[in-house]
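Enquirer: Provided below for reference: sequence and predicted model.
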Amino acid sequence: MSKPAKPVKPVAPGPKLNQILAALPPAQCQCLLPDLELVEMPLGWTMSESGDHVRYLHCPVSGIVSLIYALEDGSSSEIALMGNEDLVGISIYMGGDSMPSSTEVQSAGQAYRLSRKVMKHEFEQGGKLQNLALLYTQALICQTSQMAVCNQHHSVEQQFSRWLLMSFDRLYSSKMQKDGLITKARGSITMVNRTRLEAQACECYAAAKEECERLLPPSRAKH
């Protein structure tokens, strides 16, 4: 009798699936490897609350994380979407101990994380990582500003189209079909015609995307 086949362990995603890490010089990325820890980001996980002392910088390789601002009356607003193009936990290198916003996983995925101590040390050395982190922060500020304007001045349909495009941009495993805009089944949404969806969205999506592409390496803008 033949022996039963052993289960094949899934191959762990490489850190270069995060576009910021991918843009680092190979030697610098190699030096960071011992300090990069792959972690799961389950759906609904609150990575940090408003005012929390952030312990880790997360570099997502899949999934979507929302930056959320909550008001005293209990209402809240999503002010940014982050995925495999982004860094979660910028207060670590920007000099603050915390952020007034919280971060929550909207689509399950994985991320490589760096401890606060390691990231602060690497940032203080200057060089490419510092440069990318600062440019990324400027791009994030652009996104949050654009979303604030969008939420106040554009229709719900335009906002939803913009949100869908931003979400698919940040989903590493997103698929495209041929006809229509999107399909919806069993709680999932699939984009099936990106061109038409972009035409339906307001200018905020393109403005934020163009600024991101201007600031950061071309590899970061590829999806």
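Expert: Now that the structure is in, tell me what you want to look at. Numbers count the residues shown, from 1 in each chain.
Enquirer: hey, let's count contacts and neighbours off CA atoms from now on
Expert: Fine.
Enquirer: does anything pack onto whichever helix in the chain runs longest? Which helices or strands?
Expert: Ranked by residue count and defined by DSSP state H, the top helix of the chain is helix 127-153. Here helix 127-153 touches strand 76-82, helix 116-124, helix 203-215, going by 3 or more Cα pairs under 8 Å, 6 or more residues apart in numbering; DSSP states H and E.
Enquirer: and the angle from that helix to strand 76-82?
Expert: 140 degrees (axes from the mean of the first three to the mean of the last three Cα atoms, to 10 degrees).
Enquirer: next SSE after helix 127-153?
Expert: helix 156-170 (DSSP states H and E).
Enquirer: what's the neighbour count on the residue lying closest to residue 205 once chain neighbours are set aside?
Expert: Closest residue to residue 205 apart from its sequence neighbours, by Cα to Cα, 6 or more residues apart in numbering: residue 162 at 5.5 Å. Residue 162 has 22 neighbours, counted by other Cα atoms under 10 Å.
Enquirer: who's in contact with residue 162?
Expert: Listed by Cα atoms under 8 Å, 6 or more residues apart in numbering, the contact partners of residue 162 are 198, 201, 202, 204, 205.
Enquirer: now residue 56: how far from residue 172?
Expert: According to Cα to Cα, to the nearest Å, residue 56 and residue 172 sit 22 Å apart.
Enquirer: what's around the nearest residue to residue 208 once chain neighbours are set aside, how many residues?
Expert: Distances taken as Cα to Cα, 6+ apart place residue 143 nearest to residue 208, at 5.4 Å, with adjacent residues excluded. Residue 143 has 22 neighbouring residues, counting by other Cα under 10 Å.
Enquirer: surely residue 143 meets residue 206?
Expert: No. The criterion here is Cα atoms under 8 Å, and residue 143 misses it with residue 206 at 10.5 Å.
Enquirer: neighbours of the closest residue to residue 147 other than its chain neighbours, how many?
Expert: Nearest residue to residue 147, sequence neighbours excluded (Cα to Cα, 6+ apart): residue 79, at 6.2 Å. Residue 79 is flanked by 19 other residues according to other Cα under 10 Å.
Enquirer: comparison target below:
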Amino acid sequence: MIHSAQPQTKTASSHQPTHNHLLNALSPEVQQRLFPHMELIEMPLGKVLYESGDVLRYVYFPTDSIVSLLYVMENGASAEIAVVGYDGLIGVALFMGGESTTSRAVVQSAGWGYRLRSQRMKDEFNRHGELLHLMLRYSQALITQMAQTAVCNRHHSIEQQLCRWLLLSLDRLHDNHLLMTQELIANMLGVRREGVTEAACRLHKHGVIDYSRGHITVTDRHKLEQLSCECYAVVKAETDRLLPYSKDKPASKKTATCH
């Protein structure tokens, strides 16, 4: 079993907008226009940033949190279509021609992030400068992740999906610590909770992870990548191609905590 555990307490004192890779990639000139309007917000586990159909009042830039984009069916069933961490932003529909989105955005790993009012973002985007080009490249990388996730969910085993999900999540955190409930993992993958538990047990037997009392430790990332399907490698390669800065992940521990 993957049990629940108490969330860790985090502070805002050390956070800066540049901890988000998209914001860090902008020139000082663009940063000076945007950063004064950035608001640091806490992003607790399970917080819904927007629901399907909501008008986007803000865009969000995670710094050490992870946000899951979910497609929700009429009967309440859901499945993850993408994950966003410090590599990106939440709210691409704003500058892709729409004011709302068909997905739900929910925090899957607690932390912090910055939000910016939609109009400020649109004003900068409409300058047709570097922000426009950066956002379009990021959007292409995100679309690739969405498409590959759809293929993975259709054709690959729960164990392979879990491997892909763990790797994508770890790539988007500075310290490799995940704050996650068992129910949320199942919701992300669109599978039963029992399926997640069985897949985690198999990974444990393979010597890839250890878990106890809500803590998952990735003991062999290389083997985790080998057990994953090709979907993870496709997404990572395209992201690195479009956004070269995404490869510059800080050195960190190898521990993921699943609550």
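Expert: Everything's here; your move. From a predicted model like this one, the values you see are computed outputs, not experimental measurements.
Enquirer: what lines up with the residue nearest to residue 147 of structure 1 in structure 2?
Expert: Applying TM-score structural alignment, one finds that residue 79 of structure 1 aligns to residue 81 in structure 2.
Enquirer: now the aligned residue in structure 2 for residue 148 of structure 1. Nearest residue, chain neighbours left out?
Expert: Applying TM-score structural alignment, one finds that residue 148 of structure 1 aligns to residue 150 in structure 2. Spatial nearest neighbour of residue 150 of structure 2, excluding adjacent residues (Cα to Cα, 6+ apart): residue 81 at 6.9 Å.
Enquirer: quick one: residues in contact with stretch 78-90 of structure 1.
Expert: 17-20, 54, 56-69, 133, 136-137, 140, 143-144, 147-148, 166-167, 170-172, 220-221.
Enquirer: please indicate which of those residues are buried?
Expert: Among the contacts of stretch 78-90 of structure 1, those scoring as buried are 17-20, 54, 56-69, 133, 136-137, 140, 143-144, 147-148, 166-167, 170-172, 220 (criterion: 16 or more other Cα atoms under 10 Å).
Enquirer: please name the nearest non-neighbouring residue to residue 16 of structure 2.
Expert: Per Cα to Cα, 6+ apart, closest to residue 16 of structure 2 is residue 63, 8.0 Å.
Enquirer: what about that neighbour, distance to residue 247 of structure 2?
Expert: Counting by Cα to Cα - residue 63 of structure 2 and residue 247 of structure 2 are separated by 16 Å.
Enquirer: what do you get for residue 198 of structure 2?
Expert: Residue 198 of structure 2 is 32 Å from residue 247 of structure 2, by Cα to Cα.
Enquirer: can you check residue 211 of structure 2 too?
Expert: For residue 211 of structure 2, the distance to residue 247 of structure 2 - Cα to Cα - is 28 Å.
Enquirer: likewise for residue 169 of structure 2?
Expert: 14 Å.
Enquirer: do the same with residue 125 of structure 2
Expert: Using Cα to Cα, residue 125 of structure 2 is found at 25 Å from residue 247 of structure 2.
Enquirer: count the residues that sit near whatever residue of structure 1 lines up with residue 33 of structure 2.
Expert: Taking TM-score structural alignment, residue 33 of structure 2 has residue 31 as its aligned residue in structure 1. Residue 31 of structure 1 has 10 neighbours, counted by other Cα under 10 Å.
Enquirer: would you say residue 31 of structure 1 is within a helix?
Expert: Yes. If the criterion is DSSP: H, G, I helix; E, B strand; the rest coil, then residue 31 of structure 1 is within a helix.
Enquirer: identify each buried residue in the helix or strand encompassing residue 201 of structure 2, please.
Expert: Counting by DSSP H and E, the element that carries residue 201 of structure 2 is helix 193-205. By neighbour count with 16+ other Cα under 10 Å, helix 193-205 of structure 2 contains the buried residues 193, 196, 197, 199, 200, 201, 203, 204.
Enquirer: stretch 210-223 of structure 1 now?
Expert: 212, 215, 216, 217, 220.
Enquirer: end to end, how far does it reach?
Expert: End residues of stretch 210-223 of structure 1 are separated by 14 Å (Cα to Cα).
Enquirer: likewise for stretch 55-66 of structure 1?
Expert: 18 Å.
Enquirer: whereabouts in structure 2 does it align?
Expert: Under the criterion TM-score structural alignment, stretch 55-66 of structure 1 matches residues 57-68.
Enquirer: quick one: distance of that stretch to the chain centre.
Expert: Centroid separation between stretch 57-68 of structure 2 and its chain, computed with Cα atoms, centre = their mean, to the nearest Å, is 8 Å.
Enquirer: what lies in contact with that stretch?
Expert: By Cα under 8 Å, 6+ apart, the list of residues contacting stretch 57-68 of structure 2 reads 15-17, 19-20, 43, 80-92, 105-118, 121, 169, 172-174, 188.
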